[in-house]
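Peer 1: What would the 3D arrangement of this be:
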Amino acid sequence: MGFTRPYRGVLLVAMVGMLLEGAAAGAFGLLTKPMVDETFVARNQEFSLLMPLAIVGIFVVRGVAGYLSDLFMAKAGRGIARDMRVGAMAKYLRLPGLRFDSEPVPSMLVRLGSDSDQVAQAAIDSAKVMLQQSLQVISMLAVMLYASWRVTFVVLLLAPAIAWLMDKVGKRYRRFGHRVQESATELMLAADQALSNQQEVKVYGAQAVEMQRYSSLANEYLRLNLKVEATRSISSAVVQLTGAVGLALMLFFAGREAMEGRLTAGGFVQLMLAMMAIIPALKQLTNVQGMLQRGIVSADRLFAVLDAEDEPDSGQRPLQRTQGVLEFRAVQARYPGQTQAALSRISFIARPGTVTAIVGRSGSGKSTLVKLIPRFYEPESGQILLDGHALNDYPLAALRRQVAMVGQQVMLFDGSVVRNVAYGELQQADADAVARALRAANAMEFVNQLPEGVDTHIGAKGGKLSGGQRQRLAIARAMLKDAPILILDEATAALDNESERLVQEALATLIPDRTTLVIAHRLSTVEHADQVLVLDEGRLVEQGTHVELLARGGLYAHLHAMQFREAGT
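Peer 2: Predicted coordinates:
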């Protein structure tokens, strides 16, 4: 109802159109009695001339009314689908980071795509069918009552049977509708998994395995859809059979009424035409159950997103540009459903103008730690302070303006180089600032060789560029932001040795005025860090400079020795 509110005027026009349609159908039904009695029985010549004009007038009104109802219902339906899609997209961008760990992106795309359409169809398209056909039934029943209330009363004895049938059909649609939607999502996930990892699928000869998985899901999807279609077909057949029984009853009792002199030939035709109009209307009312139930299932999925809690954002402390003093005090973090903490009682201070390197084995909690700083995740306990105040004290937007981040997965869009570097709040940056950032990130050398320079489109996810080129554009974006806190999550991992050296030199010019946190697997890249944090299974096991940690002979020295041996071999 909330989504239909902006379209009340449009829906009102559509409703008026449907009422006129129903009224025109009823008017035509009322004309059938005098049409037969006056034209064919009484042979009234004057009436036979006026009748065709009246019929044409009725159908002109009905045509215009049908056009208005169809057009304005379509406007409302498509508008609601768009509003739901846009609202769900905006909601996803406000949800906590944990949501993106628990729900795969293809599932989100289903909610944004087909689920939005299904809800709009249920709310508008099915409502249109239900209203139109209900008005048709009501107007035709009025015609039947006018022709013979006795015969109509007998036919109405079938109404409870039809209502019972619709209830059963609705429950069956509901039972299978949810399973059909979930099956469609599983089918898309399987396809996304196989196609996104097609290189691994081919190298390991897993085409047959993936096709077997996909075919099995496709067969289940087919089976469920066939059950839905079987329900629709059976219900339609039963409605038509019920209508035929009603028609037979009507013929029998109409004959009795005619013999008693209470029903003329025109009245009988009137009853017959009205009854014949009601049967297809009832059939459509039964068939619309499928659309309605699919919409209800999609609404459950869509409103599970729209009604979810946003990221907590209650901070009120003003923040223009932070000094960059970051302090972790006994911070503990845990993912939902996990017994072991991802981070356990982490404490350290990172100061402006220093580099804090974070190292450790895979899965030790390095990425989780840095994601706590822009509050992608919330700690379970402990405190993270920025300039002596808890992160929660600052508004989210203000806090995130203080952070530039280059992660392992480079985020680029299907746009130009300049649009990808001057992204978001940076889009007002002038051309000179963009050029300086590209040169500082050692990216200008390849950008100048592109067909249109900085205006060259780089394809979806930067697909027209190499991995190293994409990484350098991401670093250029971070440089352009000029944020006081710089987080590099394996930012140089995709670069060759020469490019890495040049980028490290460029990054070195940023460090004096910034708090820099660097995650790196290659320990040779953090030798000059002011402090190194060594994580193991979520715990901070060692802390110190590169030289100090080597001298201790602990985990850092062990990891360094292993990499040295690998490099030597």
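
Peer 1: Please count neighbours and contacts with C-alpha atoms only from this point.
Peer 2: Noted.

Peer 1: Could you pull up the residues touching the residue positioned nearest the centre of the chain?
Peer 2: Nearest residue to the geometric centre of the chain (CA atoms, centre = their mean): Leu112, 2.5 Å. Leu112 sits next to 84-86, 88-89 when contact means CA atoms under 8 Å, 6 or more residues apart in numbering.

Peer 1: For the comparison step, fold the sequence that follows:
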Amino acid sequence: MVIPPPKSWKKSVANKTASTRSAVADYKRLLSYLKAVKLYFALGIFGFIIFAAMEPAMAALLKHIVDVVASGQAAEDRHMIPLMIMGIFLFRGVGTFFGSYFMAKVSTSVVQRLRNDMFAKLLVLPAEFYYHNASGRLMSKLTYDTEQVIGAITNALRVIVREGLTVVGLVGFLLYTNWRLSLLFFVILPFVGLVVAYTTKRFRKLSSRIQNAMGGVTDVASEAIRGHEVVKIYGGQAYEQDRFEKMTAYNAVSTMKMEVTRVISIPLIQMFIAAALSLLVWLALDPAISAAMGAGDFVAFIGAAGMLSKPVRMLTEVNSVLQKGVAAAHSIFTLLDTPNEVEKTEKINVTVSGGIEFERVSFTYPGADKPALQDVSLAIKPGQMLALVGESGGGKSSLVSLLPRFYDIQAGRILIDGKPHTDFSLSELRQHIAIVNQNIVLFNGSVRDNIAYGELAAASDEQVIAAAKMANAWGFIEALPDGLNTQVGENGVLLSGGQRQRLSIARAILKDSPILILDEATSALDTESEKQIQEAIDTLLSNKTTIAIAHRLSTIENADVIAVVHQGRIVEVGSHGELLAKNGFYANLYQQQHSLSE
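Peer 2: Below you'll find the predicted structure:
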């Protein structure tokens, strides 16, 4: 009776097969990037062919020199032989230049395209992706992983092509000189193949570990750098140093394991080659065999066999570089294959007045057990202001994040002017919405760049200044060293919190969209600035639909509709006066804040 293998064994074999297939597919996909630079690649290959051809040419010249000396005609060829040697090295140099230069062009172009493709992908991935992937790891993909791909494209291909062609040329010369003796090399191929197969799998596995470790190193470093003030004030230096050292230690261990595998496998393969060469020389020195060969043939044969050692050694060494590149390519292609935000290619091209209706909307964050919103229904007319109030974590920000489709709802509908907001393309939908986040985002550029950002870049200075004035930002902008051209630093670090928030408000004002979302838009302003900003916003919003999230109820008393959000549900809706009269959630919140302000 035949006993079937255990299921775990079958699963293991299947996983290994899938892994190998995946690695081959990843490398083929990586090589597909060569199509755009096929001319450079062809010139590089041509250079390596020239280089490889010079090795058997040198062996043939060695045969000629021995034959000339043995025949006593050395004086006649005295001037030609040095010229031949110079010619071989000249062609070898030209081949090296062509191969190395154009392969560098190829690798630079491929890495540039990969980075551009990755960055373009990052711009269209859904919000969920960023909540599950730390920014440091994404930066590691853009930097470290692409550097490893350079090795697979440039170094590995250069060695594989140049040294591979050299081996082919030398083995061809050996077969031509004495094919019986040359067949000995093919006996060692299965042993070399076994070593290479084992090291290939181990290199790929360790390369993946190293990439993960580098992502961890980048994560810890970026967090500590961004939060350097918190680290210092709370004495977190030792904690952060310990985190960083653990990640670098893990990286170092994985790197050493890869190096150990490499330094063991290379000498082992070289020993197989040396054994074959030794046996080859021993057989070649047999009088019965050497007698059938001329002196030139004998010396050239031994010389060509000796020349095989270097290219074979380099071919075995390149495996670790190649597997690093394959593992990096897998990491990159995993990112590139991540599904984009769900997008409609066609636009409905309608004028939006700003009527918004939430119909029994329910939403749960991916991976969460508890819904963030349950059966929410709200409606506001064009030009009205809806204020969302309630305790933190109640679902206010979740509700407004659904309108521009940062997330898609699981149940219900959101209508804009009576049309489902999913009927709009993402670009068209978001073109009609401006937003001022509670967490202000500024970019490392000038004040003008941050106000007239993205599609607003074509705005004139007059328009930018007008928006800044309405946001009560022009006063401090004028006082800056270079005015609108002043650099604000990373995330506006050179500005105060209030200044940063006013720039964000000016950006939303400049966009002049029919729908405006204000998420605690005045939270970082002093009382006087808040009053002036509120007056400017009230004037601006006379013809806009506004959804405002506010914790300070004094800022939204004039809202047309106030909705109290509690544990993901709408528990009260009405105007300020109506809700106070109900003496419910809103009235309780208002009384608490009013008593605190007295």
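
Peer 1: just to revisit the earlier point, quick one: buried ones out of the contacts of Leu112 of the first structure?
Peer 2: 84-85, 88-89 (16 or more other CA atoms under 10 Å).

Peer 1: what residue of the first structure matches up with Arg78 of the second structure?
Peer 2: Matched by TM-score structural alignment, Arg78 of the second structure corresponds to Ser48 in the first structure.

Peer 1: and Ala437 of the first structure, how many neighbours?
Peer 2: 26 (other CA atoms under 10 Å).

Peer 1: Give the aligned range of the helix or strand hosting it in the second structure.
Peer 2: Element membership for Ala437 of the first structure, per DSSP states H and E: helix 431-440. Mapping helix 431-440 of the first structure onto the second structure (TM-score structural alignment) gives residues 461-470.

Peer 1: now stretch 7-15 of the first structure
Peer 2: Using TM-score structural alignment, stretch 7-15 of the first structure pairs with 37-45 in the second structure.

Peer 1: and if you look at stretch 512-525 of the first structure?
Peer 2: Against the second structure, stretch 512-525 of the first structure falls on residues 542-555 (TM-score structural alignment).

Peer 1: How about stretch 81-100 of the first structure?
Peer 2: Using TM-score structural alignment, stretch 81-100 of the first structure pairs with 111-130 in the second structure.

Peer 1: next one: stretch 347-355 of the first structure
Peer 2: The aligned range for stretch 347-355 of the first structure is 377-385, by TM-score structural alignment.

Peer 1: Identify the residues contacting the matching stretch?
Peer 2: By CA under 8 Å, 6+ apart, stretch 377-385 of the second structure touches 353-361, 386, 541-548, 559-561, 570.

Peer 1: out of those residues, which are buried?
Peer 2: Buried among the contacts of stretch 377-385 of the second structure by 16+ other CA under 10 Å: 353-359, 361, 386, 541, 543-548, 559-561, 570.

Peer 1: Please spell out which residues along the match of stretch 7-15 of the first structure are buried.
Peer 2: 37, 40-41, 43-45.

Peer 1: Trace Ala274 of the second structure over to the first structure, please.
Peer 2: Ala274 of the second structure maps onto Ala244 in the first structure, by TM-score structural alignment.

Peer 1: Helix, strand, or coil at its match?
Peer 2: Secondary structure, DSSP: H, G, I helix; E, B strand; the rest coil: Ala244 of the first structure is helix.

Peer 1: What's the local residue count around it?
Peer 2: Ala244 of the first structure: 15 neighbours (other CA under 10 Å).

Peer 1: again with Ser314 of the first structure
Peer 2: What Ser314 of the first structure shows, counting by other CA under 10 Å, is a neighbour count of 11.

Peer 1: which residue in the second structure lines up with it?
Peer 2: Checking TM-score structural alignment: Ser314 of the first structure goes with Lys344.

Peer 1: element containing its match, please.
Peer 2: Residue-wise, Lys344 of the second structure maps onto no helix or strand under DSSP H and E.

Peer 1: Please report how far the closest residue to it other than its chain neighbours lies from Ile348 of the second structure.
Peer 2: In this structure, Lys344 of the second structure finds its nearest non-sequential neighbour in Ser425, 4.7 Å apart by CA to CA, 6 or more residues apart in numbering. Here the criterion is CA to CA, to the nearest Å. By it, Ser425 of the second structure lies 8 Å from Ile348 of the second structure.

Peer 1: One more: Asp512 of the second structure?
Peer 2: 20 Å.

Peer 1: higher neighbour count, those two?
Peer 2: Asp512 (17 against 12).

Peer 1: Which residue comes closest to His560 of the first structure once chain neighbours are left out?
Peer 2: Leu523 is the one closest to His560 of the first structure (CA to CA, 6+ apart), at 6.4 Å.

Peer 1: Counting neighbours, what do you get for that neighbour?
Peer 2: If you count neighbours by other CA under 10 Å, Leu523 of the first structure ends up with 20.
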